[in-house]
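Asks: what follows is a predicted protein model with its sequence.
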Amino acid sequence: MSETSLITTPFDASSTASDVVAGIDLTNRRAIVTGGASGIGIETARALAEAGAHVTLAVRDLEAGKRVAEDIAATTGNQLVEVALLNLIDRSSVASFVASWDGPLHILINNAGVMATPETRTPEGWELQFATNHLGHFALANGLHDALMAAGSARVVSVSSAGHLRSPVVFDDINFLLRPYDPFLAYGQSKTANILFAVEASKRWADDGITVNALMPGAIHTPGVAGLQITAEQRASGQDFVWKTPQQGAATSVLLATSPLLDGIGGRYFVDCNEAGPHVPGTRTGVASYALDPEAAAHLWQVSIDALS
């Protein structure tokens, strides 16, 4: 990846989701936002609704989802905001969600996630953050592949993080059975997986008219996350931390989902509404080479298929 080939847009870290979707008409377009009842998921869904999309909030908490859907409908005037149950670590829940979907799907935003959780494994034995942030979304996107293909020109957005710089996918020990569990390494691994998914899915699905990109939303003041995003290590490094509002945090997701500037673009990683360059050691900027490695992406795809079989 050469820096001269990086995708740039008129938007930046200060842009909001409303800014990037201004002038874009999503009437008759259908979108799913996982984790759409909290944090940047709310503002992502709101911006899509503002542009006229028919939005489904895929959430674990139906009551919270209904409250958010009512708020979005009231603030945008778009009544086409629905709520559906989705628990990403429950295979039957993902299967039920997929089975209930009918017709084309134009936009899938894999936004839901957990961060730095205590050591926990799913009933199948998968580490919780990897299972939630990657495997659940992998199963969802694959299950909805035909609906995405039916749209004719669909986009999948994979919400990653600068946390991916903490760890590649450690294929020999994804579940921390051979090494001490570290919640931030586990988080980093899952966020690298989000980028690798975009790389391989774009390769596999390009002929189906589906593009997939990944992004870092930025440091957002949202409940339960703000305290985790600045660790002692980061404080000691003296690096500046610029906080974003949820509306600014949702901007890059909405850009990747809607902007004509991204037509036909896939398998890339964006920060602050622009494609990120290579990681600069000693900083939290850029994208790690291991996160864009096509061999690792292909390997992860097969591991994921095997995990869900």
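Replies: Here it is on my side, so go on.
Asks: going forward, measure contacts between C-alpha atoms and count neighbours the same way
Replies: OK.
Asks: residue 257: helix or strand, and which one exactly?
Replies: Residue 257 belongs to helix 251-258 when assigned by DSSP states H and E.
Asks: in contact with residue 153, which residues?
Replies: Listed by C-alpha atoms under 8 Å, 6 or more residues apart in numbering, the contact set of residue 153 reads 106, 209-211.
Asks: tell me if residue 117 really is in a strand.
Replies: No - under DSSP: H, G, I helix; E, B strand; the rest coil, residue 117 sits outside any strand and is assigned coil.
Asks: any idea how far residue 173 is from it?
Replies: Distance, residue 117 to residue 173, using C-alpha to C-alpha, to the nearest Å: 18 Å.
Asks: those two: which is more packed in?
Replies: residue 117 (14 against 10; other C-alpha atoms under 10 Å).
Asks: so the more buried one sits right up against residue 183, yeah?
Replies: Yes - under the criterion of C-alpha atoms under 8 Å, residue 117 makes contact with residue 183 at 5.9 Å.
Asks: quick one: the contacts of residue 153 as CSV, columns for neighbour count too.
Replies: Below are the contacts of residue 153 laid out as CSV (neighbours: other C-alpha atoms under 10 Å):
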residue, neighbour count
106, 26
209, 16
210, 26
211, 30
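Asks: got those residues as TSV, with secondary structure and distance to residue 252 columns?
Replies: As requested, those are arranged in TSV below (DSSP: H, G, I helix; E, B strand; the rest coil; distance: C-alpha to C-alpha, whole Å):
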residue	secondary structure	distance to residue 252
106	coil	17
209	coil	21
210	strand	18
211	strand	15
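Asks: what's the local residue count around residue 48?
Replies: 32.
Asks: residue 224 too?
Replies: Around residue 224 there are 10 residues (other C-alpha under 10 Å).
Asks: so how far is residue 181 from it?
Replies: Counting by C-alpha to C-alpha, the gap from residue 224 to residue 181 is 21 Å.
Asks: do residue 68 as well
Replies: 35 Å.
Asks: looking at those two, which is more packed in?
Replies: When neighbours are counted by other C-alpha under 10 Å, residue 68 and residue 181 differ, and residue 68 comes out ahead with 23 against 15.
Asks: ok, for the more buried one, nearest residue in space, not its chain neighbours?
Replies: residue 37 (5.8 Å; C-alpha to C-alpha, 6 or more residues apart in numbering).
Asks: put this beside the first:
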Amino acid sequence: MSQTTRITTPFGGQSTAAEVLEGVDLSGRRAVVTGGASGIGVETARALAAAGAEVTIAVRDLDAGKRTAGDIAATTGGAPVRVAPLDLADRASVASFAAGWEGPLHMLVNNAGVMACPETRTPEGWELQFATNHLGHFALAVALHPALAAAGGARVVSVSSSAHLYSPVVFDDIHFRERPYDPILAYGQSKTANVLFAVEAARRWAGDGVAVNALMPGGIPTNLQRHLEPGYLERRRASGDSGGVTWKNTEQGAATSVLLAASPLVEGVTGRYFEDNQEAEIGEPGGRRGVAAYALDPEAATLLWQVSADLLDL
């Protein structure tokens, strides 16, 4: 981590997205939230819309997206919410979304993801979690970079996880072609990639006024965990086994995302990793708190960017 002062805010692990943005006026600002039709994505989109932003939720399921958009409009006084198709594991879908975007983009929240799924590969042969959680969001952000640069002071938010502490990016075998597939290690690797993306994008895009940060939202039971053993999170929660993770509802889980997307408290902050609305300390690999030193490594971040660009023919 850099030697600059660690960023803290008045908010904590139990703060909600609405509380974080109380009094913040986002009128005239435009936001994209991937995976905005489920889990913390819904509450991220809701809080940004309630603060006056023009929000587009980018979703695989358009019907679910339309239902969510209607619900957000109804609960925020009719704030406009657009719905657009996006499948992050499909390069053509990502390219189509970006090509259809017109005008500046002030906030890009890379929120969608898949967790601990059975071994699955894209048509290119890429491991699905890395392809969806990292490569799809990487391609989207790079394609939308001109719109972000045009906004002046744009922000990109990369939703990671404490699971990044389970695995660095294993550059010698990213797609589990040589080693046995492990769904948790694959997820952890993809979440480390989310942090490394923020580190390198922050460096590359600083001159464009684009801030890029990563975060751990907290422990929030959502559809993201559908591939885990049934009742796994509920049993851990009931037993008091938090492993240091702050258990939250979806409104609390979206708080750190909207802090980084829109709060004036972190204006100009870039290339960092937050949890519970604070910049995280360095954490131990295999733990559940803090950020792994390997996830902030600038050399790994540069290498990942190059590897990703090569895979995507960018």
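Replies: Nice, thanks for sending it over. Owing to the predicted nature of the structure, the values given are computational and were not obtained by experimental measurement.
Asks: tm score of chain vs chain?
Replies: Superposed pair, TM-score by TM-score structural alignment, normalised by the length of structure 1: 0.95. Supporting alignment: 309 aligned residues with a C-alpha RMSD of 2.1 Å.
Asks: so residue 155 of structure 1 sits in a strand?
Replies: Yes - counting by three-state DSSP, residue 155 of structure 1 falls inside a strand.
Asks: longest single helix anywhere in structure 2?
Replies: Assignment by DSSP state H gives helix 183-205 as the longest helix of structure 2.
Asks: packing partners for that one?
Replies: Applying 3 or more C-alpha pairs under 8 Å, 6 or more residues apart in numbering; DSSP states H and E, one finds that helix 183-205 of structure 2 contacts helix 128-129, strand 155-159, strand 211-216, helix 298-311.
Asks: who wins for proximity to residue 273 of structure 2 among those?
Replies: strand 211-216 (4.7 Å; C-alpha to C-alpha).
Asks: what's the average distance of that closest one to structure 1?
Replies: Its matched residues in structure 1 lie on average 0.2 Å from strand 211-216 of structure 2 after superposition (mean C-alpha distance after the TM-score superposition for structure 1).
Asks: from the centroid of structure 2, which residue is nearest?
Replies: Central residue of structure 2 (C-alpha atoms, centre = their mean): residue 159, 2.1 Å from the mean position.
Asks: my guess is that residue contacts residue 212, does it?
Replies: No - assessed by C-alpha under 8 Å, residue 159 of structure 2 is found out of contact with residue 212, at 10.9 Å.
Asks: against residue 300 of structure 1, how distant is residue 238 of structure 1?
Replies: 34 Å.
Asks: which one of those two has more residues nearby?
Replies: Using other C-alpha under 10 Å, the more surrounded residue of residue 238 of structure 1 and residue 300 is residue 300, with 18 against 8.
Asks: give the contact list for whichever residue in structure 2 pairs up with that one.
Replies: Here residue 300 of structure 1 is matched to residue 304 in structure 2, going by TM-score structural alignment. Contacts of residue 304 of structure 2 were listed using C-alpha under 8 Å, 6+ apart, and they are 193, 196-197.
Asks: residue 283 of structure 2 contacts residue 295, doesn't it?
Replies: No - checked against C-alpha under 8 Å, the pair residue 283 of structure 2 and residue 295 is beyond contact range at 10.4 Å.
Asks: overlap in contacts, these two.
Replies: By C-alpha under 8 Å, 6+ apart, no residue touches both residue 283 of structure 2 and residue 295.
Asks: please identify which of the two sits among more neighbours.
Replies: residue 295 (27 against 15).
Asks: how close does residue 102 of structure 1 get to residue 5 of structure 1?
Replies: 38 Å.
Asks: do the same with residue 211 of structure 1
Replies: 18 Å.
Asks: count the residues that sit near residue 23 of structure 1.
Replies: Neighbours of residue 23 of structure 1 using other C-alpha under 10 Å come to 10.
Asks: residues contacting residue 77 of structure 2?
Replies: residue 50 are the contacts of residue 77 of structure 2 under C-alpha under 8 Å, 6+ apart.
Asks: tell me the SS of it?
Replies: Classified using three-state DSSP, residue 77 of structure 2 is coil.
Asks: give me the aligned partner of it over in structure 1.
Replies: In structure 1, residue 77 of structure 2 lands on residue 77 (TM-score structural alignment).
Asks: what's the mean distance for the helix or strand where residue 57 of structure 2 lies versus structure 1?
Replies: Per DSSP H and E, residue 57 of structure 2 falls inside strand 54-59. In the superposition against structure 1, strand 54-59 of structure 2 averages 0.2 Å from its aligned positions (mean C-alpha distance after the TM-score superposition for structure 1).
Asks: if we ignore the residues flanking it in sequence, what's nearest residue 190 of structure 1?
Replies: residue 130 (4.7 Å).
Asks: for residue 13 of structure 1, helix, strand, or coil?
Replies: coil.
Asks: what sits against it?
Replies: 244, 248, 272-273.
Asks: same thing but 7 Å
Replies: Contacts of residue 13 of structure 1 were listed using C-alpha atoms under 7 Å, 6 or more residues apart in numbering, and they are 248, 272-273.
Asks: adding distance to residue 53 of structure 1 and secondary structure, write these out as CSV.
Replies: CSV is the format used below for these (distance: C-alpha to C-alpha, whole Å; DSSP: H, G, I helix; E, B strand; the rest coil):
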residue, distance to residue 53 of structure 1, secondary structure
248, 20, helix
272, 23, coil
273, 21, coil
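Asks: if you rank those residues by neighbours, which is first?
Replies: For the contacts of residue 13 of structure 1, the largest number of neighbours (other C-alpha under 10 Å) sits with residue 273, at 30 neighbours.
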